[in-house]
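Engineer: can you look at this prediction? I've put the sequence above it.
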Amino acid sequence: MRNIHIKSMDESNLLMEWPGAISKDIMKEIAAWQHAIEKNLGHLIIECFAAYRSLLITYDHQQIDAEDLEIELLKLPIDRKKFRTKKWAVPVCYEEEFAQDLLPYCDAKKLTKKSIIKLHTAPLYDIHFYGFLPGFMYLGGLDEKLAIPRKSNPDAKIPAGSVAIGGNQTGIYPTQSPGGWHVIGNSPIPLFDITLDPPCPFSPGDHIKFKAISKKEYLKTKEEVTNGTYKYQKA
C-alpha cells in the first residue's frame, strides 16, 4: 500500500489521496478501501465518492468527527488480494444507425470500421469510478490508437446507451445528455436504474469487456430489457 494522505474538507467530508500517476494498482487500492469502509464503517458513512487518485468520504458528523474517523480508517483491514472483482460483458452494436460519428471517426483516425471495432473490443477495461452522469463509468484501458480529441462543439443530445470515445477514454452514456465524445456504437443494456440496489450493475474495480453484436441481437436484447428478462453477462 502507498502512503495515503488524509485530510478533512469540512465537518462532514474526509478526503483520502493517493500519490503517483493514475494506474490500475491505485484503482485496485481505492476499490479495496471503499469496500472495507462501506463494510466496516457503514453505520457512520453516508457515501463514498471514488476518483482516479482519491476517495471522498461523506460521514455523519453527529456520530463521529474527522480525527476519530481517521483513526478508525487506519485500523481497517485492507487486503487488496482478498477484494474480489468481476468481469462483465457489455454488448455493443457498431452499426452506423447506432453510431452517428463512426464514419467521420474512421476518416479522422485513418482506420477501417473493422479495425476500430477490433481495437475497441480487445481490451479488458477497468472501472475506476462513476461520475459526470449517474451510471457513467470512467474506464481505463483504451488502446492509444483510438484516442482522439473531444469535439470542439459538443452535441446537444447524445442518445442513452451511446458508446463513445473522447481523448484517451471510452465510455457509455447511461442516459440522454449533451456530450462532446465521438459516438461509435450503442449498448442496449441499462447502466443506471434508481429503483435497483445498487442502481449501477457494475462496481468500481470491476472490469468491462465490450462485445460486438448485430442489429438483430441488439433488438433482441432491447426486448429482453423491456420485458425484464435480461441478465447481465459475465465476460
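Structural biologist: Good, I have the coordinates. Numbering: from 1, shown residues only.

Engineer: CA only for contacts and neighbour counts going forward, please
Structural biologist: OK.

Engineer: which stretches of this structure form helices?
Structural biologist: Remark: helices assigned in the chain by DSSP state H are 24-40, 66-75, 102-109, 113-121, 215-227.

Engineer: of all these, which lies closest to residue 48?
Structural biologist: Ranking the helices of the chain by proximity to residue 48 (C-alpha to C-alpha) places helix 24-40 first, at 6.9 Å.

Engineer: give me the angle between the closest one and helix 66-75.
Structural biologist: Calculated by axes from the mean of the first three to the mean of the last three C-alpha atoms, to 10 degrees, helix 24-40 forms an angle of 110 degrees with helix 66-75.

Engineer: contacts for helix 24-40?
Structural biologist: Residues outside helix 24-40 that contact it (C-alpha atoms under 8 Å, 6 or more residues apart in numbering) are 1, 18, 45, 48, 50, 52-55, 73, 76-80, 83, 126, 128, 140, 204-205.

Engineer: comparison target below:
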Amino acid sequence: MNFKPLGDSALLVSFGEIIDEKTNDKIHSLAKAIEKASFEWLIEVVPAYSSLAVMYDAALIDFEGVKRAIGELEFSAERFEGKLVEIPVVYGSSYGPDLEFVAQYNGLTPDEVIEIHSKPVYRVYFLGFLPGFAYLGGMDERIATPRLEKPRLKVPAGSVGIAGKQTGIYPLESPGGWRIIGRTPLRLFNPEKEPPTLLQPGDRVKFVPIDEEEFLRLYREEWVDD
C-alpha cells in the first residue's frame, strides 16, 4: 500500500496503477476493514479503480496517525461481487447519435459495435462523476473511441457512452463528452428510493439490445408511471 495526503483531512491509499478486478477487490476489502474498525476519526471512505480516499477529522488525528492505523489493519482481498443487472438499451438513431462514428472509427459496422458492446458482463468498479454514474470495466478494446473534442451541453439521462476504453451510463441529464451509442429507459438514480442508485460497486452489468417500442414501454414504467 502506498499513502499520500489529500489536503489536510484526507489521504489516498493506492495499490498501483493497474486496473483489474483483483486490485479492485483489495480496495473494497480494505474499505470494509476500515469501516468495520469504527475509528472515531473516520468520516468517509471513497473507493476508486485502484485507490481509496479516506476522509478523517483532522481535529482528532493527523496524516501519520491515519496512515499507521490503516497499515496495522488485517484484511484479505476477498472476491467482491454483487448482483447481476441487465440494462436494456436501444442503440443508434437519435438515442445513440455517435454509433456510426464509433463504427467508422474502428472499421466496424454499427451492428458489429452493438454485438461487441452487448456481449461482455461488465463490472462496476466504483461510482463517481454524477450520483449513480457507474465506471464499468471489461469493455472490448475493438470499440474503444476517443471522447468528443467539444462536449455536449446536454446528454439525456440513460445515455450509454464510450470514452476511450471505458463505457458508462449517464444517470442524469448533464453535459458530457462521451460518445453516445444508445440509451436505456431504466432510471439509474432515484433519490426517493433506498438505495437511490440502481448500481453499486461490485455489481455486474449486461447490456441487452431492445427496439424503440420496448424502450418507450419501459420508459413510461420507469419515468412516467412511477
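Structural biologist: Sure thing, it's come through. Since the structure is predicted, the reported quantities are computational estimates derived from the model, not experimental observations.

Engineer: please work out the TM-score for the two chains.
Structural biologist: The TM-score (TM-score structural alignment, normalised by the length of the second structure) is 0.87; 225 aligned residues with a C-alpha RMSD of 2.3 Å.

Engineer: kindly compare burial across the helices of the first structure and name the winner.
Structural biologist: helix 24-40 (a mean of 20; mean count of other C-alpha atoms under 10 Å).

Engineer: residue 206 of the second structure is in contact with residue 89, isn't it?
Structural biologist: No - between residue 206 of the second structure and residue 89 there is no contact under C-alpha atoms under 8 Å: 10.1 Å.

Engineer: biggest strand in the second structure, by residue count?
Structural biologist: Taking DSSP state E as the criterion, the second structure has its longest strand at strand 84-91.

Engineer: so that one matches what in the first structure?
Structural biologist: Counting by TM-score structural alignment, strand 84-91 of the second structure lines up with residues 87-94 of the first structure.

Engineer: residues of the matching stretch that come out buried?
Structural biologist: 87-88, 90-94 (16 or more other C-alpha atoms under 10 Å).

Engineer: closest one of the residues you listed to residue 100 of the first structure?
Structural biologist: Taking C-alpha to C-alpha as the measure, residue 100 of the first structure lies nearest residue 94 of those, at 9.8 Å.

Engineer: shouldn't the closest one be in contact with residue 183?
Structural biologist: No - using C-alpha under 8 Å, residue 94 of the first structure is not in contact with residue 183; the gap is 9.5 Å.

Engineer: could you pull out the strands in the second structure for me?
Structural biologist: All strands of the second structure, identified by DSSP E, fall at 2-5, 10-14, 42-47, 51-56, 84-91, 122-127, 134-137, 152-155, 159-163, 166-169, 174-176, 179-183, 204-209.

Engineer: on average, how far is the longest one from the matching bit in the first structure?
Structural biologist: Comparing strand 84-91 of the second structure with its match in the first structure after superposition yields a mean distance of 1.5 Å (mean C-alpha distance after the TM-score superposition for the first structure).

Engineer: mind listing what's buried along stretch 151-161 of the first structure?
Structural biologist: For stretch 151-161 of the first structure, a neighbour-count test (16+ other C-alpha under 10 Å) marks 158-161 as buried.

Engineer: residue 29 of the second structure maps to what in the first structure?
Structural biologist: Checking TM-score structural alignment: residue 29 of the second structure goes with residue 32.

Engineer: any idea how far its match is from residue 199 of the first structure?
Structural biologist: The spacing between residue 32 of the first structure and residue 199 of the first structure, counted by C-alpha to C-alpha, to the nearest Å, is 20 Å.

Engineer: circling back: from the buried residues of stretch 87-94 of the first structure, which is closest to residue 234 of the first structure?
Structural biologist: Comparing the buried residues of stretch 87-94 of the first structure against residue 234 of the first structure with C-alpha to C-alpha places residue 88 closest, at 4.3 Å.

Engineer: before we move on, back to that, buried members of the contacts of helix 24-40 of the first structure into PyMOL, please.
Structural biologist: Entered in PyMOL, the line below selects the buried ones among the contacts of helix 24-40 of the first structure, by 16+ other C-alpha under 10 Å:
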select buried, resi 18+45+48+50+52+53+54+55+73+78+80+126+128+140+204+205
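
Engineer: what's the spacing between residue 27 of the first structure and residue 215 of the first structure?
Structural biologist: Residue 27 of the first structure is 34 Å from residue 215 of the first structure, by C-alpha to C-alpha.
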